[in-house]
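Chemist: Coordinates for the following, if possible.
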Amino acid sequence: MHHDVQELTKQLLAGDQDAAWDIIDNQIEQGQDSLQIYHSLITEAMRRIGELWEKDEITVADEHLATTTCDFILTRYHFVKKKEFKQTDYPRRKALFLCLEQEQHYIGLKMVALLFEEYGWETRLLGANLPLEYAEKIAEDWEPEVIGLSLTIVYHAERLEQYVKALESLKHQPTIMVGGRLTSAYDFSLYCSTETRILKCLEDIEAFLQETGYGVRENARN
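Modeler: Model (predicted):
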């Protein structure tokens, strides 16, 4: 997998969608599941790209090219995997995902949303930089059971507190999940409630999904 991470990093930075996809496709043929591909390959490649940017070894343009290329292969992977998803006529449980205002990194959040879809949830991915007022509005209208927030910049912690407090106060009382590359390194519990789920890695997401079960509303079967 180490060699594959290096090669994927190279192809993402080159913006070579076909070569990047070939690496993912090879992992599929080897029997790797989505969690393994997301966690051990794509996340690691994007982390390396972030480190290169922090060291000024690549430009902002390079990082943006890598991100859009990664977005493409995730979309293509989802198209392939969707053929395997369970089909149901029952109403599905709903999950909403968004980045805090001024947070631009959404790739990790997209992988989380795709994992939820594999477990049968109906998802909406709102992407980067969503002001709280718009997050509240769509959450009130759509009433998702879960709202996932992404945090990648440490000085946005106080903003996180505002989002958690507002969204947990909604009438339908959604479960708020907080994740991002910082949650494994810092303690954000002071900015959350005792009900907030702080997730440190994609493996925590899968554990949550296994705990809560397939994404069909329980009362839909009655």
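
Chemist: alpha carbons only for contacts and neighbour counts from here, please
Modeler: Fine.

Chemist: so which strand or helix has the spatially closest residue to Leu74 that is not a sequence neighbour?
Modeler: Take Leu74 and drop its neighbours on the chain: the residue closest to it by C-alpha to C-alpha, 6 or more residues apart in numbering is Met111, 7.6 Å away. In the assignment (DSSP states H and E), Met111 maps to helix 107-118.

Chemist: Can you get me a residue count around Arg92?
Modeler: Using other C-alpha atoms under 10 Å, Arg92 has 17 neighbouring residues.

Chemist: any chance you could map the helices in this protein?
Modeler: Under the criterion DSSP state H, the chain contains helices at 2-14, 17-29, 34-36, 43-54, 60-82, 107-118, 132-142, 157-168, 202-212.

Chemist: looking at these, which is buried most?
Modeler: helix 107-118 (a mean of 21; mean count of other C-alpha atoms under 10 Å).

Chemist: got the angle for it vs helix 43-54?
Modeler: Here helix 107-118 points in a direction 160 degrees away from that of helix 43-54 (axes from the mean of the first three to the mean of the last three C-alpha atoms, to 10 degrees).

Chemist: here's the other one to compare against:
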Amino acid sequence: MIVQSVNTYRNDYLEQLLSGNRNECSRIAKQYISENPSIKDLYEDVFRGALYQVGVLWETNKISVAKEHLATAITEGILNELYGNLEVLEKQNKKVILTCVENELHQVGIKMVADIFEINGWDTYFLGTGIPVTELVKYIKEENPRVLAISMSIFFNYQTLVRMIDVLKQEFPDLSIILGGQAFLHKKEGDFKKIEDIKYVSDLYELDHYLKTI
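Modeler: Modelled structure (predicted):
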């Protein structure tokens, strides 16, 4: 049972992120886990909520890009600290490749997604940022994954995503592709229909449910 409210944890974590206090952020995360041993809840209720707020503060020029990058780096470091806490279910003999849209610089969200796949017993191939679509195509041919997961944090990269998916669909018409990320909070419905045949996952709970159906 969580002694403090989720909102308190999230707000405290956000405050320490903005102060650049990694040790305190780590302590808050570990305290949460001691009260609620669900990595998925921690990621969704604390990390994701705090980082989305950091993104909003950056977009509205209330914090610098340096502070935004620091918040992301701190959280990614804590994900690495907590990796040993993942309780993996029965292995599924399924592969997923995880990457970001070309030109994206933020990989912490897709890293959390990778952990949810691992918890569900998948073999994960986390590529992170900076992978050109030509290299991604080559790697997909090498590994033959069941799913490709793509993250987009900045809506400015939407047309890049559309072009990327066009290439992937031509090369791999039967490959399951899922999308997620903060950028989709600002999506325009008309534009989104251009890639309506792609699965959009709004949060880690939806992802977890989806993985139990495929």
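
Chemist: Quick check: TM-score for this pair?
Modeler: After superposition, the two chains reach a TM-score (TM-score structural alignment, normalised by the length of structure 2) of 0.87; 207 aligned residues with a C-alpha RMSD of 2.0 Å.

Chemist: And the helix holding Met111 of structure 1 against structure 2, how far off on average?
Modeler: Following superposition, helix 107-118 of structure 1 is found to deviate from structure 2 by 0.6 Å on average (mean C-alpha distance after the TM-score superposition for structure 1).

Chemist: Please work out which residues outside that helix touch it.
Modeler: Contacts to helix 107-118 of structure 1, defined as C-alpha atoms under 8 Å, 6 or more residues apart in numbering, come from residues 34-35, 38, 43, 67, 70-71, 74, 78, 82, 85, 95, 97-99, 122-125, 127, 148-150, 180, 202, 205-206, 209, 215.

Chemist: likewise stretch 75-89 of structure 2?
Modeler: Outside stretch 75-89 of structure 2, the residues that touch it by C-alpha under 8 Å, 6+ apart are 26, 39, 47, 108, 111-112, 115, 118-121.

Chemist: Val65 of structure 2: which of those residues is nearest?
Modeler: Val108 (15.7 Å; C-alpha to C-alpha).

Chemist: How far away from the center of its chain is stretch 146-160 of structure 2?
Modeler: 11 Å (C-alpha atoms, centre = their mean, to the nearest Å).

Chemist: counterpart of it in structure 1, which residues?
Modeler: Alignment note (TM-score structural alignment): stretch 146-160 of structure 2 is matched to residues 145-159 of structure 1.

Chemist: what about that stretch, how long is it end to end?
Modeler: Distance across stretch 145-159 of structure 1, first residue to last, is 22 Å (C-alpha to C-alpha, to the nearest Å).

Chemist: what do you get for stretch 172-191 of structure 2?
Modeler: Using C-alpha to C-alpha, the end-to-end distance of stretch 172-191 of structure 2 comes to 22 Å.

Chemist: What residue in structure 2 is paired with Ile24 of structure 1?
Modeler: For Ile24 of structure 1, the aligned position in structure 2 is Ala29, judged by TM-score structural alignment.

Chemist: What about the spatially closest residue to its match that is not a sequence neighbour, how many residues nearby?
Modeler: Leaving out its chain neighbours, the residue that sits closest to Ala29 of structure 2 by C-alpha to C-alpha, 6+ apart is Leu42, at 7.3 Å. Counted with other C-alpha under 10 Å, residues neighbouring Leu42 of structure 2 total 20.

Chemist: My read is that Leu42 of structure 2 contacts Lys30, right?
Modeler: No - look at Leu42 of structure 2 against Lys30 with C-alpha atoms under 8 Å: they stay out of range, at 9.5 Å.

Chemist: Between the contacts of stretch 75-89 of structure 2, which sits nearest Asn11 of structure 2?
Modeler: Among the contacts of stretch 75-89 of structure 2, and counting by C-alpha to C-alpha, the member closest to Asn11 of structure 2 is Phe47, at 10.2 Å.

Chemist: Tell me which residue of structure 1 lines up with the closest one.
Modeler: So, by TM-score structural alignment, Phe47 of structure 2 is matched to Ile42.

Chemist: for Leu14 of structure 2, same thing?
Modeler: By TM-score structural alignment, Leu14 of structure 2 lines up with Thr9.

Chemist: cool, Tyr210 of structure 2 as well?
Modeler: Aligned by TM-score structural alignment, Tyr210 of structure 2 pairs with Phe208 of structure 1.
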